[in-house]
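1. Kindly generate the corresponding structure for this input.
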Amino acid sequence: MKRRTRKLIAGLAPALAAAAVPAVTVAVVLLAPAIDAHAAVLGAEPKDLPTVIGAITKWLVGLLVSLATLFLTIGFLRLLLADGDPGEVAKGKEALKNAAIGFGGALLAPLLVKILQSFVGG
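-> Now for the predicted structure:
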């Protein structure tokens, strides 16, 4: 019984990972116009470019950290439930590696934005 539960949970991990990315993309596509429309209704003046770029950078860093945390969780679950299966262990290690890359990208994103701003004179 314990083994069946482990196999079931291990089988659900890739499905959860595959479902998370489209769900986040749909949320971004649906929420971005709503936020813009809300600002237009209130009669808010458009913000200057550095403020907009800073807000977008913070939002994208949050998204990257969220996705990296999801992959970190999936990687640890795969390793815990691998039960000695070399294929599952490899998949778990790959998910952990991808999570580390995601966290690194989230840490470097503000620096890359600053570099690009210096090139365009912002």
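
2. When you work out contacts or count neighbours from here on, use the C-alpha atoms and nothing else.
-> Fine.

3. What is the subsequent helix or strand relative to the helix or strand hosting Pro14?
-> Assigned by DSSP states H and E, Pro14 belongs to helix 2-41. Reading on from helix 2-41 to the C-terminus, the next helix or strand found by DSSP H and E is helix 49-81.

4. pretty sure Arg6 is touching Leu79, no?
-> No. Arg6 is beyond contact range of Leu79, at 11.1 Å (criterion: C-alpha atoms under 8 Å).

5. let's see this one next to it:
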Amino acid sequence: MSRIPAHFRALTHSRTARRTGRTAVVAGQVLLLLLSVPDTANADTGMPALAANSLPVVINNLRIWLIGILAAVATLFLVIAGVYWATAGGDPTQVERAKSALRNALVGYGLAILAPVLLQIVKGIVGAPS
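-> Below is the predicted model of the structure:
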């Protein structure tokens, strides 16, 4: 029999402790693998380096991402509002919670629609050409 102290032996019998330990081991191995990539993998291939984007292109990309993220979050709040409303069963606090989530969704959609206008204002402040 092994000479593992009782409090350590109890930890190994826990399913979550074993699962956490295995996850930590796998994460450590992946990190070791990523850190052990040889420097020759970064050797010059003769291809030209990518140039950085200009400020108007960056602002346009930011606008597209911002609209997408705001629309996704607003849609999430809309779904949550629908679930709250459907499961309320006449409970006034649940109905109020659903209305609050619906208001948040509408604010999110409003911000998604106004994002191009807001970024146009930022362009004006920064002085970037249109």
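
6. quick revisit: the helix holding Pro14 of structure 1 vs helix 49-81, what angle?
-> 170 degrees (axes from the mean of the first three to the mean of the last three C-alpha atoms, to 10 degrees).

7. Distance from the chain centre to helix 2-41 of structure 1, please.
-> From the chain centre to the centre of helix 2-41 of structure 1 is a distance of 10 Å (C-alpha atoms, centre = their mean, to the nearest Å).

8. how near is Thr87 of structure 2 to Thr93 of structure 2?
-> 11 Å (C-alpha to C-alpha, to the nearest Å).

9. any idea how far the residue nearest the centre of structure 2 lies from Ile113 of structure 2?
-> The structure's structure 2 has its C-alpha centroid closest to Ile69; by C-alpha atoms, centre = their mean the separation is 9.5 Å. From Ile69 of structure 2 across to Ile113 of structure 2, the span is 12 Å (C-alpha to C-alpha).

10. for Ala101 of structure 2, same thing?
-> 18 Å.

11. quick one on the thing from earlier: and Thr87 and Thr93 of structure 2? Which one has more around it.
-> Thr87 (13 against 10; other C-alpha atoms under 10 Å).

12. Now do the same for that one: its match in structure 1.
-> Here Thr87 of structure 2 is matched to Leu81 in structure 1, going by TM-score structural alignment.

13. give me every residue that touches that match.
-> Going by C-alpha atoms under 8 Å, 6 or more residues apart in numbering, Leu81 of structure 1 touches Arg6, Lys7, Ile9, Ala10.

14. Buried among those residues? Need that as a selection in PyMOL.
-> Here is the PyMOL command that selects the buried residues among these (16 or more other C-alpha atoms under 10 Å):
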select buried, resi 6+10
